[in-house]
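Q: Turn this into a structure:
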Amino acid sequence: MAVTRSDLYQRARRLIPGGVNSPVRAMRAVGLDEPLFMRSGAGALIEDVNGNRYVDWVLSWGPLLFGHADAATLAAVEEALRRGTTFGAPTEGEVELAQEIVDAVPSIEMVRMTSSGTEAAMSAVRLARAATGRDRLIKFAGNYHGHVDALLASAGSGLMTLGIPSTPGVPRGVAGETIVLPYNDVDAVAAAVARYGEGLAAIIVEPVAGNMGVVPPEPGFLEALRTLCDACGALLVFDEVITGFRVARGGAQERFGVRPDITVLGKIVGGGLPAAAFGGRAELMERLAPVGDVYQAGTLSGNPLAVAAGTSVLRRLRDPAVYEALEARGARLEAGLAPFGCVQRVGAMMTLFCQDGPVRDDADAARSDTERYGALFRHVLARGVYLAPSQFECMFVSLAHGDEEIDRTIEAVGGFFGH
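A: Have a look, this model is predicted:
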């Protein structure tokens, strides 16, 4: 007899806290008693262990720009797999992927690979503190930079979804070095810099917020952060884990024309396998060991399988037609969903907020009707469409989504709203 979702969940609860290895997967926020357990994916579709198939707008939270089980990515991974899974030593593939990143991202001259976005963000903050000799950080409410102690304050989607306080288990002294400000509020940043600027190591920001739903930067916001950092000697860190290679080949910094000092990358950089990176100017990155005095390491950093997947994807992103196609698909979906709430989109990332909007910060996002969103989620799931199981996440558009999948999604959402 085939295993079922309920069977797996009962086993998982005995073995894994909450039955899941990442909290939002529990799906309690959208009114499900049991999470979905997926079995396979192909293109824009996924199939669960019960045999139900869905149009997938989560795409493993964003990295699958070419869809599930993309043939070119699989071929690259299979070729690498035959040579060995891990060496703990440098490989040619790491150099090739580093070259793709440096060629694409405007602010990056050198890059260091890691295994997760959390690890990359943590390392970027350590580097910024070492380079400036300062401790304080400015971050923005609703921005998520991984589960790093100093950055969990008001940290967006997972915490907002589950209603968990931001800093249990985090020493007060660590959290005390983090100044949390409203996103898109230039005046608040200017006031904080005036007060704390001499001790400020960095301002870290999602250049397009994706962890309170999609919230674009207002005109002048990113430029103001750059100016304020320059004025006080702090470093500007862009967390482009979501936006990198998704809103443009060079990320949000290319799209909006603002260069940070350090960039954090993830998701697409690994092509669907666990990989992330951080990078910046050469003289800054050369503060890292072994050439510099800032220690950062990782046994599986630059893993051959992840590097092969990432390189396969990034090489195909050199073609401008990729982003033209993503923009067209995103615009079609946005236009179809616009009658049903506040739709905010930047490139191939989008959120349908259950409110009138606009949403410009986490306080605005929190006014969304989360119960209504949960009902919407359940309605469309029953009709074969898989949205993010949280109001405060993104829909991710891929090249695997065609008109059929987009129109099916619009029809399912419209049915919930009586259209």
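
Q: contacts and neighbour counts: CA atoms only from here.
A: Will do.

Q: Next, name the residue at the spatial heart of the protein.
A: residue 242 (3.0 Å; CA atoms, centre = their mean).

Q: isn't that one right next to residue 266, touching?
A: Yes - here residue 242 lies in contact with residue 266, judged by CA atoms under 8 Å, at a distance of 6.9 Å.

Q: Tell me which stretches of the stretch 201-350 of the chain form helices.
A: Remark: helices of the stretch 201-350 of the chain, listed N- to C-terminal, are 221-232, 251-256, 282-285, 304-316, 320-337; assignment by DSSP state H, counting those that start in this stretch.

Q: here's the other one to compare against:
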Amino acid sequence: MERKHTLSQELFRRAEQVLPGGVNSPVRSGRSVGVTPFFVKSAAGCRLEDEDGNVYIDYVGSWGPLIAGHAHPEVVEAVRQAATRGTSYGIPCRLEVEMAEKVVSMVPSMDMVRMVNSGTEATMSAIRLARGYTGRPKLIKFDGCYHGHSDCLLVKGGSGLLTLGIPGSPGVPDEIVSHTVSLPYNDLDAVETAFRKMGDQIACVIVEPVAGNMGTVPPAPGFLEGLRRLCDTHGALLIFDEVITGFRLAPGGAQQRFGVLPDLTCLGKIIGGGLPVGAYGGRRKIMEHIAPTGNVYQAGTLSGNPLAMAAGLAMLNILSRPGVYETLEERAAYLEAGLARAAEEAGVPVTLNRVGSMGCAFFNGEPVRDFQSALQSNTEAYGIYFREMLARGVYLAPSQFECFFVGLAHDREALDETIAAAGEALQVVKNALGF
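A: Model prediction:
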């Protein structure tokens, strides 16, 4: 169980001199769980190898995109073939059309889609489009839901903001967020009150249909349906941020799983097959307001990049095969049951939330239904658990408030190793904190 991290520690010291905090995205720093990051040398399937030769079963999967596993041969080959034809054009290519046709065929609410380069870019652009389409200024979001780091959305966000205890961000003027209304997730009464007060000013409601940036928090029965009804009643657009849930919970994402169709959908992560890609799309009459057919401007030099289109198309073709989502459900349910059993045997209060192949183990004895109940989780216990799992070769998200992801590469052997490691790690948590 003894693992050396000499090379990773040296790389981190070097990184701190040239990268803020030694990382290119805050949650990677590992500060909230009391570690310095290891540095990956290579990855294949469900396993990572670091620069010191340590191997880990990976439940982060690049924060969700690698649903088929690291370095999937079909994705790698698609990227290789695309690269031999050129890495970027800035001119339309066939892959863009094929990718758009594939996405539109899979996502129930989409007639048209615009490719961008990240989930942040997708949500930012969708909100601009909603404001341009409706002529209204205000938007509703939900506490603990993270929609990227654009200025108007850094209000009570989850993900790294929550992990690092940052309530918003310096550099965002008050007037930028003055039109952003943040409400409790799963509280439909609060949304109804907001619409009664300012319904004619609300351009859109943006929501993670399954919250994935304060851990995994599913929608309460009727919540998504209620948002759809309120938006229809008041002439606002409903935006689903499916950057995490898109193509993970079903071929058509959360909207297919729950049977509620938004006006606009934001995508990322899986759609790029591990390369940087985002997208937003929806009904034709809305999407045609985007330039050049409309006057809502949005552009990107690398949008529709051929390497990213090739990787994403290969990934979506893999996910279109029969039995894929049944396999993901079975494996995730097996892991959930094993973790629940381990927590019960150790006598450690853990609430497991899971929807499809995404989940979270909250160190919390009460149900987790929203931002406030997620915040009641014992982050000290999670930190111990994370370190003990890492020592046993299992890599979880370095934050209590992020998801674990089960993929097609997580075979029964990997799942059983994980459950066994969890049993040992939870015993350490119990002994350390006296549960």
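
Q: Please state their TM-score.
A: Once the chains are overlaid, their TM-score stands at 0.98 when taken by TM-score structural alignment, normalised by the length of structure 1; 417 aligned residues with a CA RMSD of 1.1 Å.

Q: returning to that earlier point: can I get the helices of the stretch 201-350 of structure 1 in TSV with distance to residue 168 of structure 1?
A: Written out in TSV, the entries for those read as follows (distance: least, CA to CA, whole Å):
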stretch	distance to residue 168 of structure 1
helix 221-232	29
helix 251-256	32
helix 282-285	32
helix 304-316	33
helix 320-337	38
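
Q: Nearest to residue 181 of structure 1 among the ones you listed would be which one?
A: Using CA to CA as the measure, helix 221-232 is the one of the helices of the stretch 201-350 of structure 1 that comes nearest residue 181 of structure 1, at 12.3 Å.

Q: so how far is residue 234 of structure 2 from whatever residue of structure 2 lines up with residue 329 of structure 1?
A: Taking TM-score structural alignment, residue 329 of structure 1 has residue 331 as its aligned residue in structure 2. Taking CA to CA, to the nearest Å as the measure, residue 331 of structure 2 falls 42 Å from residue 234 of structure 2.

Q: of those two, who's got more company?
A: With neighbours defined as other CA atoms under 10 Å, residue 331 of structure 2 and residue 234 compare such that residue 331 has more, 20 against 17.

Q: Thought residue 413 was touching that one, still the case?
A: No - using CA under 8 Å, residue 331 of structure 2 is not in contact with residue 413, being 11.1 Å away.

Q: what about residue 303 of structure 1, neighbour count?
A: Here the number of neighbours of residue 303 of structure 1 (other CA under 10 Å) works out to 26.

Q: Next: residue 102 of structure 1.
A: Neighbour count for residue 102 of structure 1, taken as other CA under 10 Å: 17.

Q: and if you look at residue 283 of structure 1?
A: Counted with other CA under 10 Å, the neighbours of residue 283 of structure 1 add up to 11.

Q: Look up how far residue 111 of structure 1 lies from it.
A: Summarising the geometry, the distance separating residue 283 of structure 1 from residue 111 of structure 1, computed by CA to CA, is 12 Å.

Q: one step back: ok, the match of residue 329 of structure 1 - contacts?
A: By CA atoms under 8 Å, 6 or more residues apart in numbering, residue 331 of structure 2 lies in contact with 357, 406, 410, 411, 412, 415.

Q: ok, those residues vs residue 16 of structure 2, which is closest?
A: Closest to residue 16 of structure 2 out of these is residue 406 (31.5 Å), distances taken as CA to CA.
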